[in-house]
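Undergrad: Quick one, what's the 3D model for this:
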Amino acid sequence: MITDTYDVIVVGGGHAGCEAAAAAANLGSSTLLVTMNMQTIGQMSCNPAMGGIAKGQIVREIDALGGYSGIIADKSAVQFKMLNLSKGPAMWSPRTQNDRMMFAEEWRIALENTPNLDFFQDMVKSLIIENNRAVGVVTSLGISIRSKSVILTNGTFLNGLIHVGDKQLGGGRMGEPRAFGITEQLVSLGFEAGRMKTGTPPRVDGRSLNYSVMEEQKGDEKPQKFSYTDTPKLTRQLSCHIVYTNETVHDILREGFERSPMFNGTIQSTGPRYCPSIEDKINRFAERTRHQLFVEPEGWRTCEIYVNGFSSSLPEDIQIKAMRHIPGFENVKVFRPGYAIEYDYFPPTQLNHTLETKLIANLYFAGQINGTTGYEEAAGQGLMAGINAHNKVHGKDDFILQRDEAYIGVLIDDLITKGTEEPYRMFTSRAEYRLLLRQDNADVRLTEKGYKIGLASEERLKTAEEKITKSNELEAFLKDYSLKPGVINPVLQTIDSSPVDQAYRAAQILTRPNMSLEKLEDIEGIREISSTYAEEVREQAEINIKYRGYIEKEKENVAKLNRLETIKIPEDFNYEAITSLSAEAKQKMTKVNPKTIAQASRISGVSPADINVLLIYLGR
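TA: I've put the predicted structure just below:
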């Protein structure tokens, strides 16, 4: 039926698959996206939101490199919030609430308008492997489709099993069949597989809720956006609401514990630590009398509501009975109950930094198949897998982001170096150079890289270069502009800062606690110049001035670590032959097979003493 040989076949149409297919096709590879259901391409399987703490930085990075997630999120947004503004800029994280149906529609439109990209609806049941190389797929209809590389982005569909109380349903998502065959084939080829669990809360009818007793959460007064392109800014927004559980709700939920697959031994796989189910929360934190829930709208034109924080696999009657004791939910009508889902994954230590598997050439894994959780983490992996599959097929260099260059680099390095035994979620605390990896400078960090590989346009590059130039101009002005005591002291008084008795440069005053460029703009002379620059330029200049010392220190640390990155470890290095290495170090490094001393140092269980032994053995 399909006689063409594709450069890249992408299996799965979720967030990872969409970004992988778009990247490979936009770079010039003939690409085929195979999905079980064309109507669920780009589906938001869980919450109707993009971004959040550290995740928002990943979306900005995808956009700067030339991916689509930021553009799709902007086009389908119903609310925008910048999180953590009370903290330092390394912690600021953009987040959108999204229209679920519009999000999937925009992805479908974007992909259908991407040249070099074909689609086929069917389940992939096996891979075609020849000479330890992936050369195609076989579908459930028995159709063989040849390719030069394959990217697996199967999400929760590999042998997916849905749990609602003591009921079990085979499926990759509620109402959709599971995929089978691939796990068994990969295990037969020598891959290690495991099981993970995730969950989702009930969806309810917003018309049955009483919002008057809930705490309203509006979007930002001046909403920003994810993409550095000219996507539209929000002019109107939908509100979310906050409610709390109570002891009555908890007591009712406990009634169902003996029928809960989490507590009766039915589910033995590991779930996400940082997104626990409601039953897990009241079990682990029994001393708490209430837990916060977010009532999130699913879109502009639907009454469906996502009850964030109430993920559950308890019996549906218990879920409904308990919810009706939450303030505002007394008359709630449920569209569908929450459920847990178990699925197969492959420990990511079996991958290279390009996300190509070590066992089978030209086979790439991206998304939840690697043990991650979250749309953003999946999309970032998909983008990198798509780029590297294209590069491999066309004889180009690997494209790898380092830990000091992007959260995407931290994510992938963590996965393949440390592995994960529970669903991996990105946090700012996972990045040792998070002051360099801010949400505001993703374009400065990555646009040039995206342009050089052929994904980001020349227009994007010019926009980023202009931002850098303008930011440097404004910084230079503030470093040079002198302020006399009579001018600056009234402004210092408004923030309870000590007055000055001599002239200071504006940049020096800006470094004071609680001082901001916006406050300095109250001064005539600064206001006239600063107001001529765009908001993102002013923000960039202010951060660079206020945090210069910390930024320079992080850059020094990067330079020190990069020296270890240059020390390569031979591919066939025999760790067992070095008697001075600890037994754990031998075992872990043999399994991971690190490429450099720096990567070896990040493997859990490898001590500084082990690294010193390696350095001596390598003559360094």
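Undergrad: CA atoms for contacts and neighbours, from now on please.
TA: Noted.
Undergrad: List the buried residues of the top helix by length along the chain.
TA: The single longest helix within the chain, with elements called by DSSP state H, is helix 458-480. With burial defined by 16 or more other CA atoms under 10 Å, the residues of helix 458-480 counted as buried are 460-461, 463-465, 467-468, 470-472, 474-475, 477-479.
Undergrad: SS state for residue 118?
TA: Of the three states, residue 118 takes strand under DSSP: H, G, I helix; E, B strand; the rest coil.
Undergrad: so which strand or helix has the nearest residue to it once chain neighbours are set aside?
TA: Nearest residue to residue 118 in three dimensions, chain neighbours excluded: residue 32, at 4.7 Å (CA to CA, 6 or more residues apart in numbering). Element membership for residue 32 (DSSP states H and E) is strand 31-35.
Undergrad: For that strand, which helices and strands make contact with it?
TA: Applying 3 or more CA pairs under 8 Å, 6 or more residues apart in numbering; DSSP states H and E, one finds that strand 31-35 makes contact with strand 8-11, helix 15-26, strand 117-121.
Undergrad: quick one more, to check against the first:
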Amino acid sequence: RTGMGLEIPAKAVVLTNGTFLNGIIHIGEKQFGGGRAGEKAAKGITEQLVGLGFEAGRMKTGTPPRVDGRTLDWSAMELQPGDDNPGKFSYTDTPQLEKQLPCHIAYTSPEVHDILRTGFDRSPMFNGRIQGLGPRYCPSIEDKIDRFADKDRHQLFVEPEGWDTCEIYVNGFSSSLPEDVQYKALRTVRGFENMKMFRPGYAIEYDFFPPTQLKTSLETHLVKNLFFAGQINGTTGYEEAGCQGLMAGINAHLAIRDQEPFILKRSEAYIGVLIDDLVNKGTKEPYRMFTSRAEYRILLRQDNADLRLTPLAQKLGICGADERMIRVAAKQDAAQAIEKFFEEYSVEPGQVNRYLEEQGTSPIPQKVKLQGILLRPQIGMAGLRSVLPALDEFLQGYEPEFIDLAEINMKYEGYIQREQERVEKMNRLEAVRLSDTFDYQQLSSLSKEAREKLSQIRPRTVGQASRISGVSPADISVLLVHMGR
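TA: Predicted structure coming up:
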């Protein structure tokens, strides 16, 4: 039911409430309801869900001031140009980026810090008005100067909001201090002396629902065909939230057709790592994705994302996947052809020894296969191309991303193979399914904590059960024995 009283019936619902659930914006001593600046908070949804039996919690995030770029002295800051050859977010026919807007770097100073400290007594973060936990790895500027009092300065990334606006995002200056303190402190930053502020930074508190109440499809355990995605599940926004929306949307579509949910494994995508962590471990602070969270990160590379995920997209029938698969096949064929060339092509000492010595590696005494030289840590494909005309000519017909894939496959073959073996071992546990209605309380051999956690999270497989905090290897052995494995 909407705020206007309109009821919208649906076979499946995905809640993507962001920071709007009972959102409260804090700017110094001021606080008011809002989902973000200029937009109303959503009231009543949390209360309805709690009434159904859901557990809710409270989190906090923040945003920096937006300032007028026309009032900044860019010459007083460090230029941060874009990449000379910018990469793409998609391997489809993305047009070449012909022009870029640079960012700049500015720095705070002891004087800036002193001004900020004058507002601490009016800060909702320090006077206890903010109860929710914020993202650990994106502290506010006041939090930084309080926690790292020994630092004389902090870096600020001065980022344009776009081509068609003069609005600037002062990354690194997230704050809930009073507006006058933010203004005075920013004007003390070199390059910001004449700065005009469009709107101050603020903190926002909002409701979330601990994600251990979800299945790995992002469907709730309590209500069939109700899905949660994004910050409602305790993650940060941006990519972490966006990928959940994609997965919840896919699974809502499959659910109303009585089809099996689409679950990405930890070995298939960072999305799989994120959802698996949320559902099995929960979170008490806004969850952010890091490569360090993935135990199979050698397999989860940028260069092979299309190889990992396009076949799955095609199986789901996602628009455009058939055309993308043609390119995936071409990429795989190209990488194999390049790898075969390196396995078969031999080089003489006179062709490469000078280059090898320049790179700080030993010369070859006799003719060797090119692959053996590439495997040396000091040697790369680009360098070999510069001294071997035959190699350069062979590679002319291949796109850079195809060459990159082949080089990574050859250089890291042993590591990749070892990680694949670990994945296969885990997949054997993932193949052992657990009933959604199984009564774990009847298994007295399980530890008390394991019975509680398994009953709450309801894992789909023994593999998932093994990743739940509080479920020990001994508990997994009990499950396997019970299932006759």
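Undergrad: and residue 312 of structure 1, which of the helices and strands packed on strand 31-35 of structure 1 is closest to it?
TA: Closest to residue 312 of structure 1 of those, according to CA to CA: helix 15-26, at 23.4 Å.
Undergrad: Tell me the residues of structure 2 aligned with the closest one.
TA: Under TM-score structural alignment, helix 15-26 of structure 1 has no counterpart anywhere in structure 2.
Undergrad: same check, this time on stretch 405-418 of structure 1
TA: Against structure 2, stretch 405-418 of structure 1 falls on residues 268-281 (TM-score structural alignment).
Undergrad: which position in structure 2 aligns with residue 360 of structure 1?
TA: By TM-score structural alignment, residue 360 of structure 1 lines up with residue 223 in structure 2.
Undergrad: mind checking the SS state of that match?
TA: Three-state call for residue 223 of structure 2 (three-state DSSP): coil.
Undergrad: do residue 25 of structure 2 as well
TA: Following three-state DSSP, the label given to residue 25 of structure 2 is strand.
Undergrad: contacting residues for it?
TA: Contacts here follow CA atoms under 8 Å, 6 or more residues apart in numbering; on that basis residue 25 of structure 2 touches 31-37, 202-205.
Undergrad: how about a cut-off of 10 Å?
TA: Residue 25 of structure 2 makes contact with 31-37, 41, 60-62, 130, 176, 202-206, according to CA atoms under 10 Å, 6 or more residues apart in numbering.
Undergrad: same check, this time on residue 165 of structure 2
TA: Residue 165 of structure 2 touches 68-69, counting by CA under 10 Å, 6+ apart.
Undergrad: What's the separation between it and residue 39 of structure 2?
TA: With the distance defined as CA to CA, to the nearest Å, residue 165 of structure 2 ends up 21 Å from residue 39 of structure 2.
Undergrad: can you count the residues close to the residue nearest to residue 263 of structure 2 when sequence neighbours are not counted?
TA: Sequence neighbours aside, residue 217 is the residue nearest to residue 263 of structure 2 in space, at 6.2 Å (criterion: CA to CA, 6+ apart). Each residue near residue 217 of structure 2 was counted by other CA atoms under 10 Å, and the total is 24.
Undergrad: where does residue 217 of structure 2 land in three-state SS?
TA: Under the three-state scheme (three-state DSSP), residue 217 of structure 2 adopts coil.
Undergrad: Does it touch residue 259 like I think?
TA: No - at 11.9 Å, residue 217 of structure 2 and residue 259 do not qualify as touching, with contact defined as CA atoms under 10 Å.
Undergrad: before we move on, the earlier item: what's the neighbour count on the match of residue 360 of structure 1?
TA: 13.
Undergrad: from memory it sits against residue 14, does it?
TA: No - when contacts are counted by CA under 10 Å, residue 223 of structure 2 is not listed as touching residue 14 (11.6 Å).
Undergrad: per the alignment, residue 117 of structure 1 corresponds to what in structure 2?
TA: Here residue 117 of structure 1 stays unmatched in structure 2, going by TM-score structural alignment.
Undergrad: how much space between residue 117 of structure 1 and residue 16 of structure 1?
TA: Counting by CA to CA, the gap from residue 117 of structure 1 to residue 16 of structure 1 is 15 Å.
Undergrad: Between the two, tell me which one has more neighbours.
TA: Using other CA under 10 Å, the more surrounded residue of residue 117 of structure 1 and residue 16 is residue 16, with 33 against 22.
Undergrad: which residues touch that one?
TA: Contacts of residue 16 of structure 1 by CA under 10 Å, 6+ apart are 10, 42, 151-155, 365-368, 375-386.
Undergrad: Filter these down to just the ones in strands.
TA: Taking DSSP state E as the definition of strands, the contacts of residue 16 of structure 1 contribute 10, 151-152, 365.
Undergrad: hang on, the earlier thing: what is in contact with residue 217 and residue 259 of structure 2 at once?
TA: In contact with both residue 217 of structure 2 and residue 259: 251-252, using CA under 10 Å, 6+ apart.
Undergrad: List the buried residues in stretch 162-171 of structure 2.
TA: Residues 167-171 are the ones in stretch 162-171 of structure 2 that count as buried (16+ other CA under 10 Å).
Undergrad: just those residues now: which is nearest residue 414 of structure 2?
TA: Closest approach between the buried residues of stretch 162-171 of structure 2 and residue 414 of structure 2, by CA to CA: residue 171, at 40.3 Å.
Undergrad: Spatially nearest residue to the counterpart of that closest one in structure 1, not counting backbone neighbours?
TA: Using TM-score structural alignment, the equivalent of residue 171 of structure 2 in structure 1 is residue 308. Sequence neighbours aside, residue 294 is the residue nearest to residue 308 of structure 1 in space, at 4.9 Å (criterion: CA to CA, 6+ apart).
Undergrad: And for residue 334 of structure 2?
TA: In space, residue 334 of structure 2 is closest to residue 402, 6.2 Å off (CA to CA, 6+ apart).
Undergrad: Just tell me what the one you found corresponds to in structure 1.
TA: So, by TM-score structural alignment, residue 402 of structure 2 is matched to residue 537.
Undergrad: For the helix or strand harbouring that match, give me the average deviation versus structure 2.
TA: For residue 537 of structure 1, the host element (DSSP H and E) is helix 535-546. Compared with structure 2 after fitting, helix 535-546 of structure 1 deviates on average by 0.5 Å (mean CA distance after the TM-score superposition for structure 1).
Undergrad: Just tell me the aligned range of the helix or strand following that helix in structure 2.
TA: Heading C-terminal from helix 535-546 of structure 1, the first helix or strand you meet, by DSSP H and E, is helix 548-565. Using TM-score structural alignment, helix 548-565 of structure 1 corresponds to residues 413-430 of structure 2.
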